[in-house]
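Trainee: Quick one, what's the 3D model for this:
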Amino acid sequence: MGKIRVMVVDDSAVVRNTMTDILMSDPGIDVIATAADPFAAAKKMQEVAPDVITLDIEMPRMDGLTFLRKIMSQHPIPVVICSSLATQGSDTVLKCLEYGAVEIIQKPRVGTRQFLEESRIRITDAIRAAARAKLKKVSAEPVAVQPKLSADAVIPAATRRKGNAMPATTDKIIAVGASTGGTEALKVFLEALPPDTPGVVIVQHMPEKFTAAFAQRLNGLCRITVREAQNNDTVLRGQALIAPGNRHMLLKRSGARYYVELRDGPLVSRHRPSVDVLFRSAARYGGANVVGVIMTGMGDDGAKGMKEMKESGAFNIAQDEASCVVFGMPQEAIKVGAVDSVISLTKLAQEAYRRAK
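Mentor: Purely as a prediction, here's the structure:
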């Protein structure tokens, strides 16, 4: 099997060149074509067959949203939206997910060496995830990965004691982690939860500032309240808090009150926010009061943290392979023995609610 073949579509020559340099730095990725607009891209697709397309939204002659709809209706190919609109929480970006885009990433821009390295990791990881999405046959050949930090970088591992977790009480928490394909999966999950659902805390891998618009969209669809988390927000019954893009979110406890703490810090399991960070904090401060849910996504973020939750008395549920866009994160959690039940997406909310009640 060969490399992941990518076409970069963007009206900016600078962005096309930068994206090409970033992607070609990964030995498992090959940029086979670039195009300045969708018409040029369509013409080149008659000559080459990309495994993944990176697509800007704001372009001349035809916008990226229209082109995305044409691709998904005529010849589905995994599409990663790469747009400056991702930093603005644009409703247009949300529509891209509805129309079949697999991932959303920010355009690379000038910054510190650390910022550029994190951008490279996020962009190449998005391409790998898209290539394995269930839109097409994908290569099973392993690709090189960068060293990654564990949750120790943000929240130290517990000692022999169980931390500050309370024994099982009437105050339950549902802790959720998701990545590739998770935006639509979370919509299905949250829409099915009743108004009296115990407090929900969520990490979904997505760009900074995008989470606020995502939460607002879900809030208009769900019977529970859905908000982007702010530091020290109390975890309340009938409410879901989504970690802001680019901030780690931890579950904490003060007396009988659960709240969230937002932190900066390095990428953990190649992500910020990281599911492992949330799950480790849930193990420490929630223990048997927590129901863990791990959903569709690339990689293994959340597996170690979910194992810690299980060891602290939590009941853990994984989305099944058939309903996942990418069966990565749930599979890794299952492999390490962290999961108590494997369920299809349409039944996840019902089971999580039942266990939390």
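Trainee: Only C-alpha atoms from now on, for both contacts and neighbour counts.
Mentor: Noted.
Trainee: What's the local residue count around residue 261?
Mentor: 20 (other C-alpha atoms under 10 Å).
Trainee: Provide a list of residues in contact with it.
Mentor: Neighbour list for residue 261: 230, 231, 232, 233, 249, 250, 251, 252 [criterion: C-alpha atoms under 8 Å, 6 or more residues apart in numbering].
Trainee: top of the residues you listed by neighbour count?
Mentor: Busiest of these [other C-alpha under 10 Å] is residue 249, holding 32 neighbours.
Trainee: Which members of the contacts of residue 261 are positioned in strands?
Mentor: Counted as lying in strands by DSSP state E, out of the contacts of residue 261, are 249, 250, 251, 252.
Trainee: one more to line up against the first:
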Amino acid sequence: MSTAINAPLRVAIIDDSAVVRKHLSSLLEAAGIRVSITASDPLFAWPKLEADWPDVIVLDVEMPRMDGITFLKRVMSEHPLPVVMCSTLTEAGCETTMQALAAGAVGFVTKPKLGLRDFLEDPGNGLVGAVRAAARANVRALPSQLAQQATSAARTHRPSPVLTLNAMAMAETTDRVIAFGSSTGGVQTIEAVLKQLPRTCPGIVLVQHMPEKFTHSFAERLKRVTDLEVLEAKDGDRVINGRVLVAPGGRHMQLKRSGAQYVVEVRDGPLVNHHKPSVDILFKSVAHCAGRNAIGAIFTGMGDDGARGLLEMRKAGAMTLAQDEASCVVYGMPKAAFELGAAQHVVALSEMAAALLKLSGMAPRTTLLGA
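Mentor: Now for the predicted structure:
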């Protein structure tokens, strides 16, 4: 490292939680380590880093606008330096940790999901040791793949990271997404399912085949009869626990990833499978952006809209369900999904809410009835 002899280590902390930044800064400063930069996300951090590169970066994974793994790759390709990941997702042996280490991180500390404040105030939580060990690392000696990335970036003179909605799914997130698709008979069907879901359930994105202006009334009704926050979706709305975003009639809705957060994009476009909004459009975007962090369910409806999208979700690692024939008003869309091999589980309407909660980890996992 280029740090002068006896000069304190300089560390940047990038985490979207002000509480985390404050406590980790205090902990490091108490150990004689100078925190020279703090930032709530990588896009705020980048100009600060360029102005005064620290010796070590302490980096969260789940942040708005750009996730930590994406940012780590940018740093290692443009200005390699030691990075310590500090996240609830960086547990020993898990895929997110493996991704971070493969991208060039030299260490990780796992923030607990429970008892976070005690962890942040504990000098023995491992962070100080991880930072000091990281400062001794020679990141320029990392394997050739990372070196080639850095060389390629230098040849192309790539500018500072530019914010984009990263479309690729992360290996794991604490946020989950549930995607629904329905048509004929779907109004009563969706209502029956949502009535049984608690406000703590994962965020839901929903396409119900309906004309323009009808979807607003549909959303308002669902809001009145369920415990969930139900909105007719607007472009940029965030997907959060307890919220249902209904695709507006006459518009397509897609899932996008902004950092480690999920938002929806609402856009005009041509009919797909004779529909706008189209279930296939939504499901395919969920497959691409959320992957195995998602659950897809296809309900009663005429035609085959959503079947191919549900198959893409399954191939991307998502859990997928189809309503069974006996409880469907029209066994068209679920049948098409089943025949394509898109549905892992075929579930009666009366059991759908329980199945969704089990798959999202909100209830003990048992064999799904009808599977």
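Trainee: The residue mapped onto residue 347 of structure 1 from structure 2 is in what secondary structure piece?
Mentor: Matched to structure 2 by TM-score structural alignment, residue 347 of structure 1 sits across from residue 351. Of the helices and strands defined by DSSP states H and E, residue 351 of structure 2 is found in helix 349-359.
Trainee: What range does stretch 193-212 of structure 2 cover in structure 1?
Mentor: By TM-score structural alignment, stretch 193-212 of structure 2 lines up with residues 189-208 in structure 1.
Trainee: Which secondary structure state does residue 263 of structure 2 sit in?
Mentor: Under the three-state scheme (DSSP: H, G, I helix; E, B strand; the rest coil), residue 263 of structure 2 adopts strand.
Trainee: what's near enough to touch it?
Mentor: By C-alpha under 8 Å, 6+ apart, residue 263 of structure 2 lies in contact with 236, 237, 238, 239, 255, 256, 257.
Trainee: dump the residue contacts of the residue lying closest to it once chain neighbours are set aside.
Mentor: Nearest residue to residue 263 of structure 2, sequence neighbours excluded (C-alpha to C-alpha, 6 or more residues apart in numbering): residue 238, at 4.2 Å. Shown in contact with residue 238 of structure 2 (C-alpha under 8 Å, 6+ apart): 261, 262, 263, 264.
Trainee: still contacting in structure 1, which of these?
Mentor: Compared against structure 1 with both residues aligned by TM-score structural alignment, their matches' C-alpha atoms under 8 Å, the contacts of residue 238 of structure 2 retain 261, 262, 263, 264.
Trainee: circling back to that earlier point, the match of residue 347 of structure 1 - how many residues pack around it?
Mentor: By other C-alpha under 10 Å, 15 other residues sit near residue 351 of structure 2.
Trainee: Give me the distance between it and residue 35 of structure 2.
Mentor: For residue 351 of structure 2, the distance to residue 35 of structure 2 equals 52 Å [C-alpha to C-alpha, to the nearest Å].
Trainee: before we move on, what about residue 352 of structure 2?
Mentor: Residue 352 of structure 2 sits 50 Å away from residue 35 of structure 2, going by C-alpha to C-alpha.
Trainee: Likewise for residue 18 of structure 2?
Mentor: When C-alpha to C-alpha is the yardstick, residue 18 of structure 2 and residue 35 of structure 2 sit 14 Å from each other.
Trainee: Residue 264 of structure 2 too?
Mentor: From residue 264 of structure 2 to residue 35 of structure 2 the distance is 36 Å (C-alpha to C-alpha).
Trainee: And residue 172 of structure 2, by the same measure?
Mentor: Between residue 172 of structure 2 and residue 35 of structure 2 the computed distance is 29 Å (C-alpha to C-alpha).
Trainee: Pick out whichever of these two has more residues nearby.
Mentor: More crowded of residue 172 of structure 2 and residue 35, by other C-alpha under 10 Å: residue 35, with 22 against 19.
Trainee: Quick check: the gap between the more buried one and residue 360 of structure 2.
Mentor: Noted for residue 35 of structure 2: a distance of 38 Å to residue 360 of structure 2, by C-alpha to C-alpha.
Trainee: ok, now residue 241 of structure 2?
Mentor: Residue 241 of structure 2 sits 11 Å away from residue 360 of structure 2, going by C-alpha to C-alpha.
Trainee: can you list residues touching both of these two?
Mentor: Shared contacts of residue 241 of structure 2 and residue 360 (C-alpha under 8 Å, 6+ apart): 201, 202.
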